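Trainee: need a structure here:
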Amino acid sequence: MKRKLVSLARCLTALCCLLGTAASYGQFDPSTKLPVDPEVKIGKLSNGLTYYIRKNAKPEKKVQLRLVVNAGSVLEDADQLGLAHMMEHMNFNGSAHFPKNELVSYLQSIGVQFGADLNAYTSFDETVYILPIPTDDPVKIEKGFTILEDWAAHASLDTAEINKERGVVLEESRMRKGATERMGKKYFPVLFNGSLYSERLPIGKDSIIQHFKPEALERFYKTWYRPDLMAVVVVGDIDPALAEQQIHAHFDQLQNPPGELQRPSIIPIADRVNNTAMVLTDKEQTANILQVYNYIEKAEPITTWGDYRKSVTEGLFNALVNQRLSELSQQPDAPFILGATMFYGLIRGYRSFVSFAMLGDKPAKGALDALITTTESVKKFGFLATELERAKKNLLAQAEQAFNNSDKMESGRLVLEYVAHFLSGAPIVGSVNRYAFLKKTLAGIKLEEVNALAGKTESSQGKFALLMANEKSKPALPDDPQLVEWTLAAHKLPVKAYEEKAVVKKLFDKLPTPGRITNTTTNTALGTTDLTLSNGITVTLKPTEFKNDEIHMDGWRWGGSHKYSLADKQTTSNFSSIIRLMGVKDISAIDLRKLLAGRTLNVTPYLNEDDEGIEGTCNAKELELFFQLVHLYFTSPRKDTAVFKSFVTSQKSMMANMLANPNLYYADTINKITYAGNPWAPKFPTPADFDNISLDRMMDIYKNIFSNGYGMHFTFVGNIDMDKLKPLLETYLASLPASPMTNSFKDVGLRPVKGIINTTVKRGTAKKSQVNVIFTGEGKYSKDEALKLRMLTEALNIKIIEKLREDMSGVYYGTMSGSLINRPYNHYRVETSFPCGPENVTKLTAALFDIIKDAQDKGIEEKDLNKVKETLKKQYDDQITTSNNWWLLHLSRSWIEQDDPAWILQYKTKVDAVTSADLKEGAKKYLNMKNYIHVVLNPEN
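Mentor: As a prediction, the model looks like this:
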């Protein structure tokens, strides 16, 4: 069950989803109220419950249901801190129609997986329940709406179940403890200026979770879970009339409580009067992070096309200033690893202008100066017209792609828009209206309007500057008053105008001499075409109609980093990251981004341990440009010493304190234990490791790989036009240099230790532990056997949750995963992991081993095996009919693993054929109780 947090990551994601507008409105008059997407029906019951219904056929035979409750932790009373979240948990632990844990068991039986599918989250302002349901059976649909009704009004709130769930919620709270939580408790009261948001964190207080009376939970439920604060959202492959009928049948009779409390539309946050700063340190903090909040003000609602236009203008401003900061971060003497500054929604009803930087071990003052002077430069000199035009092109391209794929949008994405509309009034104009609006009006947003927004980055409020750092950095850090002084002084520093050289207009001056397609075969069953090119490169094409404007590509062959010496390990480990940053030909990565503005494509070369290749995505319109970029990555790599030095400096800075995090240190230690310190084993890099990267050697390795394309196999999946694609294959792939060679990977002899290893790692100050049990060994690879291993671990996951979480209340989650691998040698790895209290490590580990022994002695219960089968088959039905990336992964892996790609067509039959006896045999084979590693992370004290 996920919990939404206030974070800059949310607003960075939002930058990718800007809504666009312009000045010449036509039918988009600025005073006209925004339309609602005509594909969705919005209604309201007499009791005030709102509903949203949209028919959507992707994926087929599945509907996404949501119960949205406009109530979260900010509405709790003083004796209820954490009970909004507790209520979310209790809705999975007994209701009128599903006593105790029968809800989860029933949903698993119809292929709905707990956690991955069935989920919920509680935030400050809302609680949202997530329920995808198959629509291939009217009974399943009926029960789906019954579950929503039970969540809304019929939770059992049995005292015994409440007492059991206390432990689970406390384990979730324990899991979150650490540097971030400790510092958050200190700065939240300052950030939110003493408002309820600083006191009502969704996770609550452990002492209240331990001791609250059931009546306090029932009071929250009866007060805030009521129809006028709820919405039911239905999006998927379902008859809208049936959906509406079900909503009326299940929710018409619900009533609001007498004397109901008014739900505040906005929780007051007082204006900040004085400039304030906090400098916080913690010995487990991995990254030094700087944030400056210029103000927190009420956000204006977006209800008209004029409001819409204002929001997109702000979005353009954000994109432009952040592009400048991105370029700054790539300089050899960059003041920060990552920087961003923007207008964004801080919390419901409020927005802020905030600047953010990840410092690594770079000086805080230099980063602060760079962030603020970048904005001050815009105030004084503005943006360039060329910058704005590129931003508009990118925005329009995003909207066009959404429009082109509007009839192929997955229900899971659409449902998010309707949830946001109910909770905060977010626009849902739909992709058709959005694209039409952008096409007609985007050009009317003038440079002067975007530049003018720089004046709105500040207000009469005081600023809040926050610096969070590892305590080792403390001697170089300012105190609180000094950070305030630095922040104010940065606004007075001299600034200079941004300069831009001429941007390259095209990738090729002269096209390569084409090769030929020399052989063509088809596979009717798979719907694929296999081609051989004149230079020996082979290609598989899989046309699909899952998206109207999406093509995925992967090209690879045997090889990989283990072919090279141990001395090259750091060079090959950072290969892909550095190559991507340097651009191609004589075009830097920054200039390449400018050249590709408004184009939807990306290409990335890569180097794994046992294979090497290149991957990417594009839309149909940009297919030739995509091929040109692929060709240049093979034939014209670019060496950029300045970018390389910037990368090394930034990575060393970023890694300086990473192992201060107990979990990262623990993971690194597990690898050392598993491989007995073998230098080929994966390890977390230290700053010193980056001194062992050689740019010259990297370029030699790159040319060694990509100067000869022989043996490369390319797979293309998507809305492929074969007649247009084949000439491009001949021009850009068949023309690549390729001469016969042996492509092979190398087994460097990396093997796990054998026997039983029990080790305890002591790290961290929070009272929490982590348990990992790892089984490894040699095992013959086949797709059938890999499927059985997956089904075994999925079945045991059901038992782990039932026993360790539900029965023992000892964990928030526990998970087992396994893989069967055939390169560089046939072997398997199965790992179980769970966090818990130190006092519970021994008994929970014993319970895990009991589960394993039971599977080995008795096999898997048929009811659990059937749950796994149903889940895998439902997932398969979704993926095979909707996902280009799923097909790409399957087809390309089948080629490189040299097995039959048509196996996937028998997948459901293969799943049904697996028996409890098969899994019993697998449990004995892959969970060898005489050969495992048991590692425990305990706190230092």
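Trainee: contacts and neighbour counts: CA atoms only from here.
Mentor: OK.
Trainee: let me know the distance separating residue 400 from residue 406.
Mentor: Here residue 400 is placed at a distance of 10 Å from residue 406 (C-alpha to C-alpha, to the nearest Å).
Trainee: who's more crowded, the two?
Mentor: Neighbours around residue 400 and residue 406, counted as other C-alpha atoms under 10 Å, are more numerous at residue 400. The numbers are 21 against 15.
Trainee: going along the chain, name the strands of the stretch 351-500 of the chain.
Mentor: Using DSSP state E, counting those that start in this stretch, the strands of the stretch 351-500 of the chain run over residues 464-470.
Trainee: the stretch 51-200 of the chain too?
Mentor: Using DSSP E, counting those that start in this stretch, strands in the stretch 51-200 of the chain cover 62-69, 119-122, 127-134.
Trainee: second chain to compare with the first, below:
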Amino acid sequence: MAEFERAAQFGFTASELEVVKKQSEAANEKANREKDKIASNIFVQAYLKNFMYGAPIVSPDFRYDITKKFLNEITVEEVNATVKKMLGKENLSIVVQAPEKEKASLPTTDQLLAAIRDAGKGLKPYEDNKVNKPLLDKKPLAGKVTNTEKIESIGVTKLTLSNGVVIYLKPTDFKNDQILFTSYAQGGVSLAEDKDFMAVNYAGNIPGDGIGDFDNPSLRRLLAGTTASASSYLNELYQGFGGSASPKDLETALQLVYAYATNPRKDPVVFKKNIEEYGIYLQNADDSPENVFNDTVTAVLTSNHLREKKPTMAELNNISLDRSFEFYKNRFADASGQTFVFVGNFDVAAITPLLETYLGGLPANNKAEKFVDRGVRPRSGKNERIVKKGIEDKASVKMFFYNSYNYAPENNIQLSALSDILEFKVLERLREKEGGVYSPNVGVGFEKYPYGNYSLSVSFSCAPANVDKLVNAVLDEIEKIKKTGATADDITKFKAEYRRSLELNMRENNFWLSYLSGKFKNGEDPTSVLNTEERLKQVTEASVKAAADTYLSNANYFKAALVPEK
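Mentor: I've put the predicted structure just below:
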């Protein structure tokens, strides 16, 4: 409320308005460059709104021109005059939500009204603490391309840089104004010993604190008017970067990559705030039935491994910003293991100098680090957990089948077929025959690292009294597939949907980014997508039966249910 009052009393600054204008202008220009690539569903939605609500249908050119015109005309005086009208206190609602156990300590109505009334006392105008310096003090010392290879069949070029960075480039014409990229290198948080894991557990949050002297508001101001977006990430097995940009802003995005690697920001104020907020969450987490249920599921699927548990309050207080920051810097001190994938509208030769400068200039010491398998595994055998929590007259059920797995394209497609066909069967049985659930879902996941594994899950909501009946119905459908396999119609439907989905995906930059990075990360043949039809031919009624026998054997089976306390 103090910030509302500050805006009402003193208004916004011209520089604040300028930042918002630049952001809007950049979005308007980007939309205009993509006007010949607008998806059909955008037109459909416009026609629907016109028919149903009388909303005008405007052409991309008209929208671009009128947006540009109005943005130019808006003044800070207009904005501030509008703010004073909008931020009045005549129509104001205050809603306070808190755990039942805190009821006695909540503020009274008079206290809340007093807080609103006094929020504007002693305020000063907003100070725009702009950092007047460039993102990078100087350009990095550029590396060089030492090797070039082509993967002609999928239109990919591989560059190896002098510092060991590997780059895969796939130019496309799917979008006029889009370049996407991602990268990975082995290591991640897995390189922290279990005993040190909690102390460095903030390391993955460091990118969210900003870059060097730039906190997040300063960074937003600096980037206003560009489409460049990039950041670093740090997870259990990998560290790397991701981002996007219009072709004209690719250099800015690459500068962000270099800055996140070489000049991260350590912000004690943000750290303290984040830890305090997470501490409040922890204190009340067990009041939520869904939280307790999800924690229970996680405990079984990870054998209650300390790396997968929520920290206790004592452990939270032991998290060290200094140690997390040093761990982060260490993880990005060696770029020699980084593999980048770029997809979008670019010319390989034209962007190569930028790649040599900002990626070839990343520090490297050729440590050749690998991630460490810390032994996180699900509990073996048959497990069951019934969580009695909450008062809502509804049950949530999750069933899991899991085991070790030989990760390979030919096995993956069989497992995907089994999952989709089982969903056909479960949906028909539970929704149409049993009439007991709204939206059953069957999902499957498989990984190659840190060890080959798969997990097939069935989840649904229902009345508490129907849990056992519907679980048995799911198990019955599974047994039918194991005995007789799929029907010819099931196979035809799966193949048709798989082909159509792939056909659409192969015209999307996001698909190719995910597909290529996944293939390279797993050491697989990146051209395997071209052989999809051959693998689909191997999906038969008999192969689905064999997959069900293998992957739904009940050797490792976990049933979890969340039901009301009474």
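Trainee: on that earlier part again, who wins for proximity to residue 277 of the first structure among the strands of the stretch 51-200 of the first structure?
Mentor: Nearest of the strands of the stretch 51-200 of the first structure to residue 277 of the first structure, taken as C-alpha to C-alpha: strand 119-122 at 29.6 Å.
Trainee: pull up the aligned stretch in the second structure for the closest one.
Mentor: Aligning strand 119-122 of the first structure against the second structure (TM-score structural alignment) gives no matching residues.
Trainee: summarise which helices and strands that strand is packed against.
Mentor: Packing contacts for strand 119-122 of the first structure, counted by 3 or more C-alpha pairs under 8 Å, 6 or more residues apart in numbering; DSSP states H and E, involve helix 83-90, strand 127-134.
Trainee: turn the ones you listed into TSV, including distance to residue 342 of the first structure and mean neighbour count.
Mentor: Below are those laid out as TSV (distance: least, C-alpha to C-alpha, whole Å; neighbours: other C-alpha atoms under 10 Å):
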stretch	distance to residue 342 of the first structure	mean neighbour count
helix 83-90	31	24
strand 127-134	27	23
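Trainee: TSV for these, including distance to residue 181 of the first structure?
Mentor: Shown next, in TSV, are those (distance: least, C-alpha to C-alpha, whole Å):
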stretch	distance to residue 181 of the first structure
helix 83-90	17
strand 127-134	21
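Trainee: right, and these - which one's nearest residue 777 of the first structure?
Mentor: Closest to residue 777 of the first structure of these is strand 127-134 (C-alpha to C-alpha; 37.5 Å).
Trainee: how much space between the residue of the second structure positioned farthest from its centre and residue 116 of the second structure?
Mentor: Most distant residue from the mean C-alpha position of the second structure: residue 110, 42.3 Å away (C-alpha atoms, centre = their mean). Distance of residue 110 of the second structure to residue 116 of the second structure, computed by C-alpha to C-alpha: 10 Å.
Trainee: buried ones in the longest helix along the second structure, by neighbour count?
Mentor: Longest helix in the second structure, counting residues (DSSP state H): helix 14-33. Within helix 14-33 of the second structure, the residues scored as buried using 16 or more other C-alpha atoms under 10 Å are 18-26, 28-32.
Trainee: which SS class is residue 547 of the first structure?
Mentor: Secondary structure assignment for residue 547 of the first structure (DSSP: H, G, I helix; E, B strand; the rest coil): coil.
Trainee: my read: it touches residue 408, true?
Mentor: Yes. Using C-alpha atoms under 8 Å, residue 547 of the first structure is in contact with residue 408, at 5.6 Å.
Trainee: counting neighbours, what do you get for residue 391 of the second structure?
Mentor: Other residues near residue 391 of the second structure come to 11 when the count uses other C-alpha under 10 Å.
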